[in-house]
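J.: sequence unavailable; structure follows:
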């Protein structure tokens, strides 16, 4: 029996989602904790509660209704919520995260029930520390913050983007076991430039145009400094910032604080893992792989940078490694003669004639892999995909844009247009495709394979920095867990049901780097796997008395 330490009883206990067990409180607990009469008399096990939740959930007629139902469950009983999600991850992840979270963010002000996380505005300049003190939990270890400017592939949703930090942190807990009380979602509400939101009377954010320039930078700086003072052991994740701010913030802070940008580094890691697995299927080594990216924003450039790191580890020189990565943006092929390239694109600008047609670029460059990170639905046309198939026995087609509605091509299109030869992965889930009697299972290049494990490794080791080496190691670890059976089905990632195993393995690799590189003040434990396991929250009910 565990000691009753939290001090809450009666209605206060039932209203605390971290402590509430609902009808699972025992008869003795109901007497001692002042719950008798406040609950129906019959006592149910957590397993019986899960059955009730699944029944109610599956009767909902839309994914958005399911999302609202699950968030309401999370707000009243976190252990039950995470038990449902953890045990049924294949079914729940598309609801609590992409693609449904995109719909939820678009309608955030209209479906708003109860506030989660912290909202910080430009008007809070000079008092951010006071706002942090309002947060009820003191041992925060993982923070996900966004300013809502680039939510998935949906653009500037302003304060409506709070659904992303909330959803990401839910995956930290479900996929890697980081305790919910250690997670803090933050919305840095600096306005929005989306006119439809500014005109919406139910929009929950500050109805003004976006803050830019030094005032914006100063606000972020105050937030970072306040977090360091208030939560010195926390890891800070930048999420869904616009391209210019995303690169600038990562460059400014990655060597100062424990932080990373999942859109840049997490996406890079999961994509690199997919390429490692695809190499096993195609027979073309990573060192020989020529890649064409459609989209040259934070995701694409982040992937390119990590591929360069991976190739360097295999002995390929930096210039040659960059030459294997080609980019195609909204104005065509990224080539050195262009005068409109921002800094992060220039390092991948090569000598080549300009090209504004994707299919023509494929024919000229002869890539082994085509990676979509553009947010442009249908950008991989039938001629483009067929051109890839004409060049490669096993063309690698990764359509990674989220949500599903923004995917560059569907799984069915990729398999059909290549006669089943494509090695396909997407950002959001697609169902298996049967073609000529063979079933192809598309891989989902979901960052949830990477960031929860990285976060767990950082927390367990108390790392002071998050490095590119950690994301490279995470990619190798993830790829190593794709089985021959996975690959035989066409899936370049392990089954999602193994996500806690994946996260644990990645955490072990990340923590090992932290200890090996002196990125922690802690002594390396004799049993590192035991340390990782000890930090993994299990959504089981405690006995309070």
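T.: Thanks, I have it. Computed from a predicted model, the values in this text were never measured in an experiment.
J.: for the rest of this, base every contact and every neighbour count on C-alpha atoms.
T.: Will do.
J.: spatially nearest residue to residue 423 (excluding sequence neighbours)?
T.: In space, and not counting its chain neighbours, residue 423 is closest to residue 396: 4.7 Å by Cα to Cα, 6 or more residues apart in numbering.
J.: tell me the contacts of the one you found?
T.: 278, 368, 369, 370, 422, 423, 424 (Cα atoms under 8 Å, 6 or more residues apart in numbering).
J.: so of these, which ones are in helices?
T.: residue 278 (DSSP state H).
J.: mind listing what the closest residue to residue 366 other than its chain neighbours touches?
T.: Closest residue in space to residue 366, ignoring its immediate chain neighbours: residue 391 at 6.5 Å, by Cα to Cα, 6+ apart. When contacts are counted by Cα under 8 Å, 6+ apart, residue 391 is found next to 366, 367, 368.
J.: re the thing from before, closest to residue 533 out of the contacts of residue 396?
T.: residue 278 (30.6 Å; Cα to Cα).
J.: hold the first one in mind and look at this next one:
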């Protein structure tokens, strides 16, 4: 049999479709120059290989690979190690003084050399996490239209109504396991950023891979563009989204329903869909509507009142008391003051379980004075609400007040680390959503913790994937929280911290994944059988590692 080879450029999607069409024929087709079959994987060659971020290694291609893949002359003669590449890039990134410049450099690296991007991020996670995630990603979203160069995910707008399944098929990867989707209406604490909210799904999925070990090729960032009510963006000549007011009501619901239906049809019922930065009025409705039919969760609203509910559930579990009773130990304050039973008729449905018997209290400071809480958690997205008077009130009724200022980005934090330590005279145990530098106070150095959801969702997603779970239950979120708490040692607590260091996040994520998977098997939503004997080792074995592989 003769084999003729044509020198043509083939897209990854076309290659995959071609492989699928011949995979059952019993024949092996070998395409030289552009396609080399290695361990059931097709790798481009020549100039195309250097432009493919999934396989490009830059100067790390060795001599044999350069010959095999037609790279002679396309690279300088030196061959370097991946570790030297990491060292060079970190030196380059540290030379930038502006965090947004560092963010752009990281995104350009991700578009150029995927494995090197993740190697850099994993090896320098504590330094680079604030760059690729909060707080810098917030500024990146605000300026996304100006810095936009290449699409990093799928944009589904009202223009695609009736064609969403076709749009999903345009994405080059077929085996998608995790989708992070936003409609951009409530990006961090910055409000409606419309189509430019894409930076959040991109950033989150980078962490699913770097921190949780979910393969990057199985991650898909999506922005649903239904317009924006941000007048500044609508007037911005560089804005990349639809220039119209937000669609609402039936038009909005129909587009979201078409997307959810198409995602399940195209990727199967085991694709995890994380709703991200939707406004509350849509977020609660979407989670309620699709929580029983799709594999979905939302760590924004399964924060907030969700935090309260999980704390109440854990208290009930540990004390054997009914959850109705443990809820009474938790008090909520909103813009109108303490949530109490006399306000019940005017409250949103998700606040009603927290409306306890008490006289009305108009503000946070007054609430702290009368309730005397031991823990103060901020998750409203409104900055500077933990004032000097509030922190002093917390300190007056607690020897070690726990202050959690969780709102992002840094500008929306309820207070800074320096404020918490200074106003409490060094007695506060402080953690925040965005990172803060260590604080010197009264001759002592305080290292603030970062209460970042990046501790949880990457490992949580890995646990979902390795168990083949088909639904998300609160017990699985609780299992993830318990696993994280289990990683906090006595030594960590003695340092005034309540979270383990991010430097060990991959180990932490494996523990979380194992706990989530175990709970999925326990409650009967896991489909990957038989259950592995050691879920921690199994999770570790499934985690993506970004070291270079030899293609020849």
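T.: Arrived safely, thanks for sending. Just so it is clear, the model here is predicted, and its values are computed rather than measured.
J.: quick check: residue 82 of structure 1 touching residue 541?
T.: No. Here residue 82 of structure 1 does not reach residue 541: they are 11.1 Å apart, not a contact under Cα atoms under 8 Å.
J.: who has more neighbours, the two?
T.: Between residue 82 of structure 1 and residue 541, counted using other Cα atoms under 10 Å, the more crowded position is residue 82 (26 against 17).
J.: residue 252 of structure 2: neighbour count?
T.: Around residue 252 of structure 2 there are 16 residues (other Cα under 10 Å).
J.: picking that back up, what do we get in structure 2 for the residue nearest to residue 423 of structure 1?
T.: Under the alignment (TM-score structural alignment), residue 396 of structure 1 pairs with residue 402 in structure 2.
J.: now swap in residue 230 of structure 1 and tell me
T.: Using TM-score structural alignment, residue 230 of structure 1 pairs with residue 266 in structure 2.
J.: in stretch 174-192 of structure 1, which residues are buried?
T.: 174-180, 182-192 (16 or more other Cα atoms under 10 Å).
J.: which ones among these lie within helices?
T.: 174, 175, 176.
J.: which among those gets closest to residue 379 of structure 1?
T.: Closest to residue 379 of structure 1 out of these is residue 175 (31.6 Å), distances taken as Cα to Cα.
J.: ok, residue 307 of structure 1 - contacts?
T.: Applying Cα under 8 Å, 6+ apart, the residues near residue 307 of structure 1 are 268, 272, 321.
J.: and for residue 273 of structure 2?
T.: 178, 179, 180, 181, 294, 295, 296, 297.
J.: that one: what secondary structure?
T.: strand (DSSP: H, G, I helix; E, B strand; the rest coil).
J.: residue 537 of structure 2: neighbour count?
T.: With other Cα under 10 Å as criterion, residue 537 of structure 2 counts 13.
J.: give me the distance between it and residue 437 of structure 2.
T.: In this view, residue 537 of structure 2 and residue 437 of structure 2 are 35 Å apart by Cα to Cα, to the nearest Å.
J.: cool, and residue 367 of structure 2?
T.: Distance from residue 367 of structure 2 to residue 437 of structure 2, by Cα to Cα: 30 Å.
J.: compare these two (neighbour count), which wins?
T.: Higher neighbour count among residue 367 of structure 2 and residue 437: residue 367, with 21 against 12, using other Cα under 10 Å.
J.: can you give me the strands for the stretch 51-200 of structure 1?
T.: Ranges of strands in the stretch 51-200 of structure 1, per DSSP state E, counting those that start in this stretch, are 118-121, 142-146, 183-189.
J.: check the offset of the first one from the chain's centre.
T.: Using Cα atoms, centre = their mean, to the nearest Å, the distance from the centre of strand 118-121 of structure 1 to the centre of the chain it belongs to is 21 Å.
J.: over in structure 2, find the residue span that strand aligns onto.
T.: Using TM-score structural alignment, strand 118-121 of structure 1 pairs with 154-157 in structure 2.
J.: who's in contact with the matching stretch?
T.: 164, 167, 168, 171, 220, 221, 222, 223, 224, 225, 226, 242.
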